[in-house]
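Participant: Please find the sequence and the predicted model below.
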Amino acid sequence: MSWLWTTEDMIAAMAGRPFGTLPEGITGISIDSRSIAQGEAFFAIKGDRVDGHDYASMAVANGASLLVVSEARLPAMGRLTVPMIVVEDVLAALGRLGLASRERSKARIIAVTGSVGKTTTKEMLRHVLSPSGKVHASVASFNNHWGVPLTLARMPDDTDYGVFEVGMNHPGEIRPLVEMIRPDVAIITTIAPAHLGNFKNIKEIAAAKAEIFEGLEPGGHVVLNRDNDQFNFLDRTAQSLGIEHIHSFGQHAKAEFRLAEFNGADENSTLWLTIGGETLEVAIGAPGRHIAENALAALGVVRIVGADMEKAIAALATLKPEKGRGKRHRLSIGSGSGSFTLIDESYNANPASMRAAIALLAASEPAGRGRRIAVLGDMLEMGEYAQKVHTDLAVPLLAAGIEHVWLAGAEMAALKESLPESVHVEYRENTGELTDYVLNSVAPGDVLMVKSSLGIGFGKIVAALLDKFPPFSDTQREL
């Protein structure tokens, strides 16, 4: 049996004590009792809203072969007969196991942060590095104080490339995470107005993102967006820390990994990348200029770590957008002979990602009498800038020629007031009311792009559309 961890190594790493007869090892680690697999260890983490100890019996019923629990909650485990490792603090123990994983690993480690594009770039790196070796990467957006140690602890010891996403909402949050990860390569995708309510200005956001440099391994590499206004600040910050290998990507003439040309289509795109004096044609199975920019960074990393560039470029042709991050659905409507396109951008939103999504909608061609429709909800954590950043969305919407804008949320009222009468605006106070309107108003040929901050819940609009309208088959006849 190939173990992720032997229980002997777990006890040593976590400073725990055995309770019961432990198995020789575990095949995986979970903090979710609902999705745990046979042979995995369940870490009973106490969160802000729920305590994993309360779900220990469910974890056992679903296949957990080992529990990691706290001394304080051990008496509450009652009659559970499954073996346990008992620790003072379960989250801290997971962190120590993550550190032990990093210590034993010989993988090239890449860490990704940025105001937008973190998860997309992380998934792109998984995609382009896989042909060159065994890749371990963060699941979904596991990028915080529990997601990073969990991802580290789950990393097999024979991993060739580890890819970690690092997020933050406040200053000081990246530093402890990157000190655990100790990346060989650190990427900052871009700096943009995200979580502005927690910062005085965008320079403070850049400084917080620059904390990723502080955990870089000796001789490590930094990859920065040369087109971003904060490039010079980030470049100087990296140099001040003694980092010698600073790379850049973008359209800028001085970018090391340079976008020479871009050609976008509805469902894919092509870019020409200049790297090392050579221009390479790259086909990507996903649309959008922002996707092309992420690809520059990913292919730059391929070159830095010495992976196979030809195989990486071939892999990009099969890349598809993720749920909530640009995934497209062609859905049947009417008698079944008509269809419309849904672009699911519902996972999250800030001013930069809103602009990218609007550009994606603008590049999409409606069928027949169809309309381009932007379905937009509030951007959260904007603080005193909230009214301005929502009002400012009128500029990219008008520039893109979007004539139908459907809105919900208190902050989006500001955008409603700033759009001219030439734009057909529908506004509802909440997501539920807008959902009803969308379901009853979409028509054949339409292209809908749905986007809001995660907390606004526009994923419910997407789910309702997918529930009401079945997938369109290519064998169906178009009107």
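Facilitator: Now that the structure is in, tell me what you want to look at.
Participant: Please count neighbours and contacts with C-alpha atoms only from this point.
Facilitator: Fine.
Participant: three-state assignment of the residue nearest the centre of the chain?
Facilitator: When CA atoms, centre = their mean is applied to the chain, the residue found nearest the centroid is residue 119 (2.4 Å). Secondary structure, DSSP: H, G, I helix; E, B strand; the rest coil: residue 119 is helix.
Participant: so what's the nearest residue to it once chain neighbours are set aside up against?
Facilitator: Distances taken as CA to CA, 6 or more residues apart in numbering place residue 141 nearest to residue 119, at 6.3 Å, with adjacent residues excluded. The contact partners of residue 141, by CA atoms under 8 Å, 6 or more residues apart in numbering, come to 119, 147, 165.
Participant: which one of the residues you listed sits closest to residue 6?
Facilitator: Proximity of the contacts of residue 141 to residue 6 (CA to CA) peaks at residue 147, which lies at 21.7 Å.
Participant: mind listing what residue 331 touches?
Facilitator: So residue 331 contacts 339-342, 466, 469-472 (CA under 8 Å, 6+ apart).
Participant: scratch that, residue 463
Facilitator: Residues in contact with residue 463 (CA under 8 Å, 6+ apart): none are found.
Participant: one more time with 10 Å, if that's ok
Facilitator: Each residue near residue 463 by CA atoms under 10 Å, 6 or more residues apart in numbering is listed here: 344, 435.
Participant: follow-up on the earlier one: rebuild the contacts of residue 141 as TSV, extending it with distance to residue 321.
Facilitator: Shown next, in TSV, are those (distance: CA to CA, whole Å):
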residue	distance to residue 321
119	11
147	22
165	17
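Participant: of the residues you listed, closest to residue 305?
Facilitator: Distance to residue 305, by CA to CA, is smallest for residue 165 among these, at 17.6 Å.
Participant: Structure two is appended below for comparative analysis:
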Amino acid sequence: MRPDTDATKSVLWSAQELQSIMGGQWVGQVPEDLHVTGVNYYAGQVEPGDVVITTEPKTWRSSAYKNTNEIIQTFFDNKHAAVVVAGQLPANYRSDNPVLLVKNTREALDALGEAARNRIRGTVVAITGSAGKSTTKEITRFLLCQQGTTKGSRKNYNHGPGVPLMLAETPPDMRFGVYEFSVDLPNVTEKKASIIRPDIAMITNIHSDHLQFYGTLEKLTDQKCLLFKSLQPEGIVVLNHDATLFDRQLTNAKAANVKNIITFGTHEDADMKIIDYSLHSESSDVRVIFHKQEISFHVNQPGTHSIMNCLGALAAVHAAGGDWIKAAEDIKKAPVLSRHNEKYTVELASGDITLIDDTFSANPASVEAGLAVLGLKKPRKGGRRIAIMGEIKELGDTSAQLHAALAPHVIDAQVNVLFTVGRDLEGLWDALPKTMEGEHSEDPEHIAKAVVKEMHGSDILWVKGSRRSTANLEMILSAIKKTGKNIRKKSLVMNEAQEKRSQSQYKQQQKKRTPPFRTINELHTPSAFEVVFVGDTAFGENYQAQYESYGEENILKARGYDAPLAKVRNMLEEADLVVANLETPLTDLKVSPFAGQKSWVHWGDIKQTPRHLLANNISTVGLANNHMFDFGEEGFYQTLHSLEEAGITYFGGGATIDEAGEAFIAQSQIDGKVFTLAMISMYAGPSRKKDSFKMYASEKDRGLNPISFKRVRNEIKRVRKEYANTFVVLFPHWGPNYKWRSDRQARLAERMLKEGADLILGHGAHMIQEIEKHDNQWLIYSIGNFMFNSKGRYGKLDAPPYSAIAKLRVDTLSGAFHKSLHLYPIVTDNRKTDYQTRFVTEREFKEVVALLSCRYSDSVRFSNDVKCDKEESNEETRFYIKLPL
């Protein structure tokens, strides 16, 4: 169930209704009992049971919409009920799944939204305004949920196609529907208003925003008031009496023959009037009077803007026929939206800092409100208020003046240090005292480095702007968080005194390590859980230093640590969790105790590696592999310490064999049910007797988890006993380099599957190896390299230059968990990629499929057991092989 609705997921549309409303003709096999439980057009967000409306740039009038007509088979693979397509089916489509062919899918969506509105029997509330509309919508939705079945807009689907989409997803028997409504171009706004036809229309406020398109506040106000023209007879308009151009809004309402108006605010003539309020650093208390009744309530967010959002929500509840007094009592439990003054505590070597993420969106009014909240917060002794501001877009010719007008608010907030990003914010500095500390730049990376250098313990950092702007505030936020995680209280570089510390003391500390456990999506119930697994991973500092000594380019120094993964980063960032095989120790030791004994000795930077793993959303690593002990026991200790200080979860290695063999546990709530992923990392290297480097853990000694059937069996039994709905993945490092799987791998794999594993995802060969299906269990011998940054020996050893990224997707179908594994082939031969891991082309994908098919137990059965497809995401084409689990 989508987290935006508080009603049980129900059947919305039948096949006959869809055709009757949207027109066109059904093709394929249309089940008589076709049940549509959702509607969507975003390919990356559709769910089982949805009818998917395809998009394409021309008819949808924006290049932001990709042509999804070409990937309709993907929708059916993911259990979607039906697909609506414009024109004709793609030439390569060969299926009899239900497809509704219409003339124009964009117009068909409007028609479906309009039909949905016609059948809604409850009260429809539409909320617009310059600032606070998403928050006010969400508070109103929450309050009405306490009083009856309610549907609310998902996220902020408030634009042209978003409004009919949200209506189409509303069951007809909802008591309340609460929808966000944005200003579009005039013809779009009016069309959208005629579809939603609200019973209640609210304008939260009018501020300088979108002036690039409308020129003046007056024209912007008139545009927002177009919503009144479609108000239902006897409908109610809710207005903020304190808002700019309130009289103009009132005039527009009367011109639209609106008979019922409720106002709120501090103004003497407001219907719902604030009598008194008190502001605190984290909350507020308010006293209001409405219809001669006085009440007090508590707001769990700071600032006068939060009070006004809540007051508007109470007025909307009353207008919708709800109990506003009960709602006032419930306000203290209202949810806080992400990136709306979202607070973090980040630990630095000099102490904790408070980080406030206020980057959901920005206009001058919301910046002023955010600065006011910053001014309410008092830093601890020695701390400062540091403001980081990104420029505001769509302000038109007055942009520079509007940015400069923020100066008094910066001063009132008692900002000690100011950082600004973006050209139009430069003028702000001319309006500030010359003594103001900080820096301005149009380069967000420069500002990110400056902020990290400036901040210290007890500071309060407030970041404001829109993540959609060129200010790239996401980079700055990430730099602050990652620096905090990676700076330790004591230096990571061991000095002489630290080296003399007894190993027994260190082992005692290590035994207290928290078990590798992670809860995903704690604050909401997602509809799916996606985990990405990648193979052998190392930034390759040892290789690049060697090449540099030969006079060649060191790519890490010349291009930076982010360059090698730039072409696959989007997939990493999309995942709920990314797990990698970290095939290098993190150490600053200069000489390995095995120098001259091992052909290849790896090392990674103790600061840069964790920082850039996290920057690429890699937060969990397996350690059981042949390079983790390249610098012996001391290098292994440094690795564990570095990962722990960075907040990176590790498994497959530890202070004892029990620690090393312990499964990594990740849990996520999916549609209200807890799903548990258990992963066991192990190294199938030489036996203990032949382990000349003493890398395996024991009851008393640190080290890696060696392969052991008994230990695997016992650990699987333990996790299945302790956790419900457990899916067990084994993550072994094994096999010969640059070769297909060995007979030993096959023997080990068959035995481990019998011990109760659900899936084996191996690595270690530096290339993709065979895949096999044993009953309902899948075995992927090797997903190969992910990032190694060595020249490699693919050509010399005649090995295919391919590896794979694996993605486990878990959702629900008919109340049960539905799982699938997607293998995305990648090219990892750095002589071909110039040290940038990339997805395969269509030609290369066909080559990978042919290689795997011919090495499958039955090449004919291969095409039945797996499905080959592609997806479009972030302007990338990703080919994949889908394995049902």
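Facilitator: Thanks, I have it. Everything numeric here is computed off the predicted structure, so don't read it as measured data.
Participant: Give me the three-state assignment for the residue nearest to residue 119 of the first structure.
Facilitator: At residue 141 of the first structure the chain is in coil, as set by three-state DSSP.
Participant: swap in residue 314 of the first structure?
Facilitator: Under three-state DSSP, residue 314 of the first structure falls in the helix class.
Participant: which position in the second structure aligns with it?
Facilitator: By TM-score structural alignment, residue 314 of the first structure lines up with residue 329 in the second structure.
Participant: how close does the closest residue to that match other than its chain neighbours sit to residue 392 of the second structure?
Facilitator: Among residues not flanking residue 329 of the second structure along the chain, residue 297 sits closest, at 6.3 Å (CA to CA, 6+ apart). To residue 392 of the second structure, residue 297 of the second structure is 34 Å away according to CA to CA, to the nearest Å.
Participant: Next: residue 537 of the second structure.
Facilitator: Per CA to CA, residue 537 of the second structure is found 39 Å from residue 392 of the second structure.
Participant: who's more crowded, these two?
Facilitator: Set residue 537 of the second structure next to residue 392 and count neighbours by other CA atoms under 10 Å: residue 392 wins out with 26 against 19.
Participant: Give the equivalent position in the first structure for the more buried one.
Facilitator: That one, residue 392 of the second structure, aligns with residue 379 by TM-score structural alignment.
Participant: Spatially, and excluding backbone neighbours, which residue is closest to residue 437 of the second structure.
Facilitator: residue 417 is the one closest to residue 437 of the second structure (CA to CA, 6+ apart), at 4.8 Å.
Participant: got it, and residue 810 of the second structure?
Facilitator: Distances taken as CA to CA, 6+ apart put residue 819 closest to residue 810 of the second structure, at 4.6 Å, once the chain neighbours are dropped.
Participant: what range in the first structure does the helix or strand harbouring that neighbour sit on?
Facilitator: Using DSSP states H and E, residue 819 of the second structure maps to strand 816-827. Under TM-score structural alignment, strand 816-827 of the second structure has no counterpart anywhere in the first structure.
Participant: Stretch 407-420 of the second structure now?
Facilitator: Under the alignment (TM-score structural alignment), stretch 407-420 of the second structure falls on residues 394-407 in the first structure.
Participant: do the same with stretch 498-517 of the second structure
Facilitator: Counting by TM-score structural alignment, stretch 498-517 of the second structure falls onto no part of the first structure.
Participant: so how far is the first residue of that stretch from its last?
Facilitator: This stretch, stretch 498-517 of the second structure, spans 29 Å end to end (CA to CA).
Participant: and what of stretch 106-124 of the first structure?
Facilitator: Start-to-end span of stretch 106-124 of the first structure (CA to CA) is 22 Å.
Participant: about what we covered before: among the contacts of residue 331 of the first structure, which recur in the second structure?
Facilitator: Comparing these with the second structure on both residues aligned by TM-score structural alignment, their matches' CA atoms under 8 Å, the contacts found in both are 339-342, 466, 469-470.
Participant: which among those residues gets closest to residue 449 of the first structure?
Facilitator: When those are ranked by distance to residue 449 of the first structure (CA to CA), residue 342 comes first, at 6.1 Å.
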